[in-house]
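# Structure for the following, please:
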Amino acid sequence: MSMDKRILVVDDEPDVVALIEGRLKKEKYQVDVAYNGVEAIKKVEECIPDCIVLDVMMPEKDGYAVCAELKKNPRYEEIPIVMLTAVADHVSSTRYSHYDGMSMEADDYIPKGPDSTEQIVQSIRELLA
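Predicted coordinates:
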């Protein structure tokens, strides 16, 4: 089933992208990648993915801006978005928080960590079921 599902992975850290991409390919997903929010929007316009894994903190256009833009567009509003961030839930000195991610209509919000790739795979499975 996963072989016909396309996932867009968006993160400005190439190592993170490679790690997630490799894990998703193991699950037989087709994977596209983007390294910033502007590139992500272009990729979505070129080929609508079945799900997006979207980092919060990126240059040019952050994940919240990308999520908001996609969710406001009737053509893309149904694409499940899994927000991914290194910002801890309890950090109040930043504008990036779990609450902000969920209020942006993201479908899931996963902190980056040692087991985040497994959480991402599980989230995608559930969102695409």
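
# only C-alpha atoms for contact and neighbour calcs from this point on.
OK.

# How about residues contacting the helix or strand containing residue 54?
In the assignment (DSSP states H and E), residue 54 maps to strand 51-55. The contact list for strand 51-55 (C-alpha atoms under 8 Å, 6 or more residues apart in numbering) reads 6-12, 62-63, 79-85, 120, 124, 128.

# Next, the second sequence, to be compared with the first:
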Amino acid sequence: METYPHLNGKRILVVDDEPDILDTIEDILSMCTITKASGFEEAKAVLETTALDLALLDIMGVDGYELLAIAKAHGIPSVMLTARALTVDDVKKSYVEGASFYIPKEELAHIDAFLNEIFEDIAAGNNPWRRWMKKMGGFCERTFGKKWQQKDPDFWDNIPFY
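Model (predicted):
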């Protein structure tokens, strides 16, 4: 079993309207202190009152982008997690609105590795999106097509994660 030293003891809020996703993430991230929320109001209350190292936010079903704004206002790094909002626009929106990463639920089995790298990047002062492009570029090509970035070259060619 791989160890992820940057995850040990981290306080993470996981927000999803699917109980099995919450339980799966809690199991995978057993080295962390996990707070689970299944709806917007519950998650909002946790974000506003609890010291957290990261928020893992589902996009659909819980108003993930609104929760991202609240997390950002409280200085909490956030990761967007989605099964249905798999679009180039959602990747872009996640980046623009301040998420540290964007993870498709089909990559959930690797959530520990992704989050460990995010914490490593944050600790080193690096932009986690640099590693995102390296890790998720192939996924994006398979999902969105080979030239997915060419639909908005002014954006993709000018952001600092390459």
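
# one step back: in structure 2, what stretch matches the strand holding residue 54 of structure 1?
Strand 51-55 of structure 1 corresponds to residues 54-58 in structure 2, going by TM-score structural alignment.

# from the chain's centre, how far out does the matching stretch sit?
Chain-centre distance of stretch 54-58 of structure 2: 6 Å, with C-alpha atoms, centre = their mean, to the nearest Å.

# Mind reading off the mean deviation between that stretch and structure 1?
Aligned to structure 1 and superposed, stretch 54-58 of structure 2 gives a mean residue distance of 0.7 Å (mean C-alpha distance after the TM-score superposition for structure 1).

# what's the following helix or strand after the strand holding residue 54 of structure 1?
Using DSSP H and E, the next helix or strand after strand 51-55 of structure 1 towards the C-terminus is helix 63-72.

# relative to strand 51-55, how tilted is that next one?
Helix 63-72 of structure 1 runs at 150 degrees relative to strand 51-55, counting by axes from the mean of the first three to the mean of the last three C-alpha atoms, to 10 degrees.

# Flag every buried residue along helix 63-72 of structure 1.
By neighbour count with 16 or more other C-alpha atoms under 10 Å, helix 63-72 of structure 1 contains the buried residues 63-64, 66-68, 70-71.

# do the same with stretch 111-128 of structure 2
Per 16+ other C-alpha under 10 Å, stretch 111-128 of structure 2 contains these buried residues: 111-121, 128.

# go on, stretch 36-54 of structure 2?
For stretch 36-54 of structure 2, the neighbour count (16+ other C-alpha under 10 Å) marks 36-40, 43-44, 46-47, 52-54 as buried.

# how about those in CSV, adding distance to residue 95 of structure 2 and secondary structure?
Formatted as CSV, the buried residues of stretch 36-54 of structure 2 follow (distance: C-alpha to C-alpha, whole Å; DSSP: H, G, I helix; E, B strand; the rest coil):
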residue, distance to residue 95 of structure 2, secondary structure
36, 24, strand
37, 23, strand
38, 23, coil
39, 23, coil
40, 21, helix
43, 21, helix
44, 21, helix
46, 23, helix
47, 20, helix
52, 20, coil
53, 19, coil
54, 16, strand
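
# any chance of the residues you listed in CSV, plus distance to residue 138 of structure 2?
As requested, those are exported to CSV (distance: C-alpha to C-alpha, whole Å):
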residue, distance to residue 138 of structure 2
36, 30
37, 31
38, 31
39, 32
40, 32
43, 32
44, 34
46, 35
47, 33
52, 31
53, 29
54, 26
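
# Tell me the one of those nearest residue 5 of structure 2?
Ranked by distance to residue 5 of structure 2 (C-alpha to C-alpha), the buried residues of stretch 36-54 of structure 2 are led by residue 53 at 14.3 Å.
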